[in-house]
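**Q** whatever this is, show me its structure:
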Amino acid sequence: MRSTMMALLKFSELCRDIPIVICDGSGYDFSNEQKLLKNKFSNLEFLSFHNDSERVRTLGKGYGEGQIVCYALAHSEILKKYDDFAKCTSKLWVSNYRACVDGFTGMAAFLTAPFFSPDKVDTRFYIVNKAFYFEHLLHAHEKVDDLNGFHLEHAFFNAIRGMPYRRVLGKNIPETYGHSGSVGIHFKPSKIKNLIKKSKVVLGVLSGRRV
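**A** A predicted model of the protein is given here:
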């Protein structure tokens, strides 16, 4: 929870006025964090439930991640008011969040995975239209099978495969910081890598390329 709180406090410095939904699938009690965080954000909602821990154990964390988004969409009063939402994995924050949101014009804004993983999209942070999510991504997590090398990143890629870059890739590359509990590393954006990713998106859009 310490890394999660650090990420949320960073987000509060960047977008205090943006409605935030914090959703946890382990049944965590946010009583100790609510007072501090409610003073940091102007509109904040806490959701907590118990996900299918057995399926998360056997299929992988991507399954649990999908369950969390589904629960939030079904139960959040904040999300009911909007047509689009941005999702960020716990323990991470995006320093150029506002630029990413302001540049969102399509149905989804994903970041493609590195060149050596052409069959994946980055699911740490993305922006998406709710109707698009319900139509194409709502059940993608049910296909996750970590033990056999098929992760949520693969499932999401398959769901948007064949769609034009212009429709599903973000114009701005998220500058992601924070800590990954699953792989145990600290994230910090690379200007060179982000420039390459930006060039890839621009060229793909201009050429009419599809995912």
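
**Q** hey, let's count contacts and neighbours off CA atoms from now on
**A** Noted.

**Q** quick check: residue 109 is in a strand.
**A** Yes - counting by DSSP: H, G, I helix; E, B strand; the rest coil, residue 109 is part of a strand.

**Q** so it versus residue 29, what's the distance?
**A** 32 Å (Cα to Cα, to the nearest Å).

**Q** those two: which is more packed in?
**A** residue 109 (26 against 13; other Cα atoms under 10 Å).

**Q** count of neighbours near the residue lying closest to the more buried one once chain neighbours are set aside?
**A** Sequence neighbours aside, residue 170 is the residue nearest to residue 109 in space, at 3.9 Å (criterion: Cα to Cα, 6 or more residues apart in numbering). By other Cα under 10 Å, 27 other residues sit near residue 170.

**Q** same question for residue 203.
**A** 13.

**Q** just residue 72 next, same as before
**A** 22.

**Q** could you also give me the structure for this next sequence, so I can compare it with the first?
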Amino acid sequence: MDIAIFLTGTIKPYNVPNLKRVDPLEREQDYYNSIKKWLLLGFPIVFVENSNYDSALIESLLSAHKECEYLKFEGKVSHLGKSHGEAEIVSFAFKNSKLIKECNTIIKSSGRQYIKNAVKILEDYQPRELYVISWLKRYLQYADSRFFIANKEFYLNYFLDELTFIDESKSIYFEHALARAIHKSMAEGKRWALPKEYPICEGISGTENFEYKRNIFSVIKGNLIIKLTNRLLKNDYL
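**A** You can find the predicted model right below:
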């Protein structure tokens, strides 16, 4: 099972609505700190950045690992909202990343965060049985896109198409596109699953500019929700 970690980023945001953490030097350090942790897992990383920011700090970090990629380009649609920018990054990556073309399983995460228990969640991913692991919320219409694991074919056959329907002016976000892609894949016989553990996120929210909650109370609450939801989804009642 060939695995790659796909991290998305915007180091120098320009005119992005609803974004509070905007200082490029702070954001660059956020990405650097996160990537350092992801590298410790031993998987190749592709980091795709859409402000065409030339970060010597990140370049030196990733260039020490020849299996990793640091791709950057000038995004054209970020002024429409974060979802449009994220979708543009995903589309660019699938057109230009050699690493993504060569792997079978993609761990997708926002670049400025690290999932402390990512390996434990990955252990439940069996490519012959599962197509995508993601946390569906809000009456299953919204998927937590900060972290999910999927077969590359999920992107090619479902997700990339759904990204074209994102329209923040109509409250259709990246998370809705991910949820809809999951539903379409299930309608064609593919299997989706919730993570069996609450993803413990380390990092700072760019939208709200605060550190993600990862105290013991939030972890216990998250795991309880995950376990109850998994139990409800697999039970038959009639």
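
**Q** strands of the second structure, residue ranges please.
**A** With strands called from DSSP state E, the second structure shows them at 3-9, 45-49, 69-72, 105-110, 113-115, 132-133, 136-137, 142-143, 147-151, 192-193, 201-203.

**Q** residues in the first structure aligned with the longest one?
**A** Following TM-score structural alignment, the aligned partner range for strand 3-9 of the second structure in the first structure is empty.

**Q** hey, where'd the helices end up in the second structure?
**A** 24-39, 56-63, 82-96, 98-102, 118-122, 152-154, 160-163, 174-187, 216-234 (DSSP state H).

**Q** the first one to helix 56-63, inter-axis angle?
**A** Our comparison of helix 24-39 of the second structure with helix 56-63, counting by axes from the mean of the first three to the mean of the last three Cα atoms, to 10 degrees, yields an angle of 10 degrees.

**Q** flag every buried residue along helix 24-39 of the second structure.
**A** By 16 or more other Cα atoms under 10 Å, the buried positions in helix 24-39 of the second structure come out as 27-35, 38-39.

**Q** and for the third one?
**A** Residues of helix 82-96 of the second structure classed as buried under the neighbour-count rule (16+ other Cα under 10 Å) are 82-94.

**Q** show me what contacts the residue nearest the centre of the second structure?
**A** The second structure has residue 109 as the residue nearest its centroid, 2.8 Å off, counting by Cα atoms, centre = their mean. By Cα atoms under 8 Å, 6 or more residues apart in numbering, the contact set of residue 109 of the second structure is 5-8, 145-148.

**Q** could you check which residue of the first structure pairs with it?
**A** Here residue 109 of the second structure is matched to residue 88 in the first structure, going by TM-score structural alignment.

**Q** how close does its match get to residue 162 of the first structure?
**A** 25 Å.

**Q** repeat for residue 63 of the first structure
**A** Taking Cα to Cα, one finds residue 63 of the first structure at 23 Å from residue 162 of the first structure.

**Q** can you check residue 67 of the first structure too?
**A** Distance from residue 67 of the first structure to residue 162 of the first structure, counting by Cα to Cα: 25 Å.

**Q** mind checking what residue 5 of the first structure lines up with in the second structure?
**A** Using TM-score structural alignment, residue 5 of the first structure sits opposite residue 32 in the second structure.

**Q** for its match, which non-adjacent residue is spatially closest?
**A** residue 58 (5.9 Å).

**Q** aligned partner of that neighbour in the first structure?
**A** So residue 58 of the second structure corresponds to residue 33, using TM-score structural alignment.

**Q** residue 136 of the second structure pairs with which position in the first structure?
**A** So, by TM-score structural alignment, residue 136 of the second structure is matched to residue 112.
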